[in-house]
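Chemist: heads up, no residue letters with this:
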């Protein structure tokens, strides 16, 4: 497997309904001036009067670093998917196709900024220096997170949709009260944009001028619900109704994501309040490993987005500009394989989760319903071995 592969089989031909809503397909959404783009899918540099200044200082070495980040993040993600299929993880939420959105925004942060992720921000965790193997303990069921949030200013993963945006807003309000000039970055998806928590966080952040950037990775599908079931207008335009700016960026363009996020974070640090960034991208894999996307989306849609692959896009630019040679890509391939081997070894050395532990520490004292559920689950487990329920 090469480091640039999509690391997933192409789905079977689906009989799903063709999507026709304006702004919901790759062609219509990327055609208008509302989309900030600095690199075309062919790897050509596009000038932008508003955002060029935010990446003017990016050196060839830093561009290679962005490419390395995306390649290694994809490799880690592919390894985690394989480990789940082998029974080593209970579940995995892949970021395949969203590397540019996560690496671009993640590298825009300062060390003193604080991040509130969902459960898919593996690339952002990488940028914040979180050991990627620490992400896997939760998905194996052996810990509740695996890292100290304050060590990297990267909060624990949040499974409850949208709740992290309220946490981020409250934290940002505190930052402003403390007189600090740091900013807060909150991630969520297009599906979570329909949650009340997200809209409430918009209200509070606007009224209190909180230094927070809301980064929505619009990957087109909230599990099996397409984006047109979430909104009748582009998501970034919602910010206007709450009294702060919104911008849509090409989520497969790492340079544009870096520039737009830097601009939004700068606004926040200068006391100009929140910004909503909509990274228009695509979820190449399943929602999680328990999902089957072939049941609800078309092969042709994925194929259109494969042509916009964020890693291939930056590689084309690096090669066109002479910023990377064959030796660089070969060394990165070797590093990628070593990372995959390391991840496999660490996960397989983790303890096997104790199934009954899920019922511990639910309440400080005993609870009749939990006791009943524990007994039922113990009987269910015993049915596979012929033993007695604990």
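Modeler: Here it is on my side, so go on. Just so you know, these numbers come straight off a predicted model, no measurement behind them.

Chemist: going forward, measure contacts and count neighbours with C-alpha atoms only.
Modeler: OK.

Chemist: Not counting its neighbours along the chain, what's nearest residue 343?
Modeler: In this structure, residue 343 finds its nearest non-sequential neighbour in residue 133, 6.2 Å apart by C-alpha to C-alpha, 6 or more residues apart in numbering.

Chemist: so what does the host helix or strand of that neighbour touch, helix or strand wise?
Modeler: Following DSSP states H and E, one finds residue 133 within helix 132-140. Applying 3 or more C-alpha pairs under 8 Å, 6 or more residues apart in numbering; DSSP states H and E, one finds that helix 132-140 contacts helix 122-127, helix 326-349.

Chemist: let's go with 7 Å and repeat that
Modeler: Where contact means 3 or more C-alpha pairs under 7 Å, 6 or more residues apart in numbering; DSSP states H and E, helix 132-140 is not packed against any helix or strand.

Chemist: can you state the direction angle for it and helix 326-349?
Modeler: Angle of helix 132-140 versus helix 326-349, following axes from the mean of the first three to the mean of the last three C-alpha atoms, to 10 degrees, is 40 degrees.

Chemist: want to compare, so here's the second one:
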């Protein structure tokens, strides 16, 4: 049975209106008149139709309330209000009223089952704000001086984990220092540091297991350090020698390790994000007790692949943890020129992803948040977004001079006042786990390790020319066979144009 409610305005006694119920077999009963108004109520003989005004259908002078309930009908009904028709798939109820100004509004509504879920109606025209003046808060465990802030959600950090995270951060800082200098000396073609962002990679790595798959950008070598990638392996990759896992076919700092579940890094921004969702969905299908963790910077969120990956992950309920290092700069572009929203964290809920903002210079906060996010991703089979607020103290890469677009004072402020390494050191010292002697021995050992690794990598043999074409196909296709032949012929004709340390 289709039923329509038609609202007809009258101008008698203050502009009240008459409501008519029309169905395909209408039978109308008597009219009721309010002692305080000239409004007429039209009643139909429907078993569950109800009319109320407080008890009789009226709320004050000039305000009329009408409630229609159709629970006895299984068929859909249509309500027409002010010329609009609202169709629902289930019987429900609409509570309407007219105020003294003659405005018809919904006071309550059970909503309508649109594709995607039920939506409730309002007569108020409200545009959602583009952004809130109040920014999303940032989860923190340690302040700048290494003291605990009040927190009931911190994960326990053992002495072993705390010291390993700290030594890993110092190792990464030392390695960056020497490799950067080697590039400036012309011994490396390219390098990229993680100065100021060491806590994001090391502390998050500590919160994961070796079974979790990593798809990172190029400021997460700390994850590899945590998982056992040696300083020598870093050096071999950067120098492109025969011992490096890429055999010289990839740019420096584009690490990878199949054994450590660390996918080889790609240069283009955001390409790893949709891939990470696909890998996570495969873990879901195989019911693995693991998740995927995808790392990226704030500049990556300006790429379309970021948005595609977020939506892909949310719709497919993929167990993937997105970790964004919001370090303030996408090369020379500040975050204020990248987006109007409150950073990255607010983008998660727009796609239906639970999200959190964390102090990226607080190793304990990163550890606690990532550990919790991993558990949620696996137990609930859903994606999680973490925005780690930090600062890129170093230049974007050896191809960049950041003093051209930001002040030295700004860099120095973040380097000295918000160092994640200094903050964690104060905490482990206060716990009695670390002292000056330990610090001196660590730096001495690391300096020797990195220097030795660079010297050894620099002297190692370069990969043979044939490896330029190998390790992609099991059986070399004819086009690559032809290319290799042409290249060898060219080298023979112009030997002076090719490096002498590359074996043919």
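Modeler: Great, that's in hand. Only a predicted model underlies this, so the values are computations on that prediction, with no experimental measurement involved.

Chemist: what's the TM-score here?
Modeler: Once superposed, chain against chain, the TM-score is 0.81 (TM-score structural alignment, normalised by the length of structure 1); 351 aligned residues with a C-alpha RMSD of 3.1 Å.

Chemist: The helix or strand that the helix holding residue 133 of structure 1 is followed by maps to which residues in structure 2?
Modeler: Using DSSP H and E, the helix or strand that follows helix 132-140 of structure 1 towards the C-terminus is helix 149-152. Helix 149-152 of structure 1 corresponds to residues 257-260 in structure 2, going by TM-score structural alignment.

Chemist: ok, and what's touching that stretch?
Modeler: Contacts to stretch 257-260 of structure 2, defined as C-alpha atoms under 7 Å, 6 or more residues apart in numbering, come from residues 210, 227, 263-264.

Chemist: Now restrict those residues to buried residues only.
Modeler: Among those, those scoring as buried are 227, 263-264 (criterion: 16 or more other C-alpha atoms under 10 Å).

Chemist: Using a markdown table, lay out these together with distance to residue 309 of structure 2.
Modeler: As requested, those are exported to a markdown table (distance: C-alpha to C-alpha, whole Å):
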| residue | distance to residue 309 of structure 2 |
| --- | --- |
| 227 | 26 |
| 263 | 17 |
| 264 | 19 |
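
Chemist: residues contacting the most far-flung residue of structure 2 relative to its centre?
Modeler: Using C-alpha atoms, centre = their mean, the residue of structure 2 lying farthest from its centre is residue 30. It sits 62.1 Å away. The neighbours of residue 30 of structure 2, taking C-alpha under 7 Å, 6+ apart as the test, are residue 43.

Chemist: In structure 1, what stretch matches the strand or helix carrying it?
Modeler: Assigned by DSSP H and E, residue 30 of structure 2 belongs to strand 28-33. Counting by TM-score structural alignment, strand 28-33 of structure 2 lines up with no residues of structure 1.

Chemist: quick one on the thing from earlier: tell me which residues are up against the helix holding residue 133 of structure 1.
Modeler: 88-92, 126, 143-147, 343, 346.

Chemist: quick one, helices of structure 1?
Modeler: Using DSSP state H, the helices of structure 1 run over 26-29, 60-85, 99-106, 122-127, 132-140, 149-152, 163-178, 196-207, 238-242, 254-269, 299-306, 310-320, 326-349, 368-385.

Chemist: Let me see the contact set for the most centrally placed residue in structure 2.
Modeler: Closest to where the C-alpha atoms of structure 2 average out (C-alpha atoms, centre = their mean) is residue 385, at 3.4 Å. By C-alpha under 7 Å, 6+ apart, residue 385 of structure 2 lies in contact with 321-323, 348, 353-356.

Chemist: residue contacts, the counterpart of residue 113 of structure 1 in structure 2?
Modeler: Superposed on structure 2 with TM-score structural alignment, residue 113 of structure 1 falls opposite residue 212. Neighbour list for residue 212 of structure 2: 290-292 [criterion: C-alpha under 7 Å, 6+ apart].

Chemist: Looking at these, which are in strands?
Modeler: Among the contacts of residue 212 of structure 2, the members found in strands (DSSP state E) are residue 292.

Chemist: Mind checking which of the contacts of residue 212 of structure 2 are buried?
Modeler: Among the contacts of residue 212 of structure 2, those scoring as buried are 290-292 (criterion: 16+ other C-alpha under 10 Å).

Chemist: Nearest to residue 170 of structure 2 among the residues you listed?
Modeler: For these, the residue nearest residue 170 of structure 2 by C-alpha to C-alpha is residue 292; the value is 26.1 Å.

Chemist: one step back: could you turn the buried ones of the contacts of helix 132-140 of structure 1 into a PyMOL selection?
Modeler: Selection of buried members from those for PyMOL, criterion 16+ other C-alpha under 10 Å:
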select buried, resi 88+89+90+91+92+126+145+146+147+343
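
Chemist: Distance to residue 192 of structure 1 for the contacts of helix 132-140 of structure 1 - can I get that in a markdown table?
Modeler: Converted to a markdown table, those look like this (distance: C-alpha to C-alpha, whole Å):
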| residue | distance to residue 192 of structure 1 |
| --- | --- |
| 88 | 29 |
| 89 | 25 |
| 90 | 23 |
| 91 | 20 |
| 92 | 18 |
| 126 | 23 |
| 143 | 25 |
| 144 | 22 |
| 145 | 21 |
| 146 | 24 |
| 147 | 25 |
| 343 | 30 |
| 346 | 32 |
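
Chemist: Closest one to residue 254 of structure 1 out of the contacts of helix 132-140 of structure 1, please.
Modeler: Nearest to residue 254 of structure 1 among the contacts of helix 132-140 of structure 1, with distances taken as C-alpha to C-alpha, is residue 126, at 14.9 Å.

Chemist: Check the alignment and tell me where the closest one lands in structure 2.
Modeler: Alignment note: residue 126 of structure 1 maps to residue 225 in structure 2; criterion TM-score structural alignment.

Chemist: how about that match, what does it touch?
Modeler: Residues in contact with residue 225 of structure 2 (C-alpha under 7 Å, 6+ apart) are residue 168.

Chemist: just residue 308 of structure 1 next, same as before
Modeler: Neighbours of residue 308 of structure 1 in contact, by C-alpha under 7 Å, 6+ apart: 41, 252.

Chemist: Which residue in structure 2 aligns with it?
Modeler: In structure 2, residue 308 of structure 1 lines up with residue 418, judged by TM-score structural alignment.

Chemist: distance between stretch 129-140 of structure 1 and the chain's centre?
Modeler: When distances are taken as C-alpha atoms, centre = their mean, to the nearest Å, stretch 129-140 of structure 1 is centred 14 Å away from the chain's centroid.

Chemist: do stretch 345-353 of structure 1 as well
Modeler: That offset, for stretch 345-353 of structure 1, works out to 24 Å (C-alpha atoms, centre = their mean).

Chemist: and what of stretch 80-89 of structure 1?
Modeler: 19 Å.

Chemist: before we move on, what about stretch 369-378 of structure 1?
Modeler: Centroid displacement of stretch 369-378 of structure 1 relative to its chain, using C-alpha atoms, centre = their mean, is 35 Å.

Chemist: Fine by me, we can end here.
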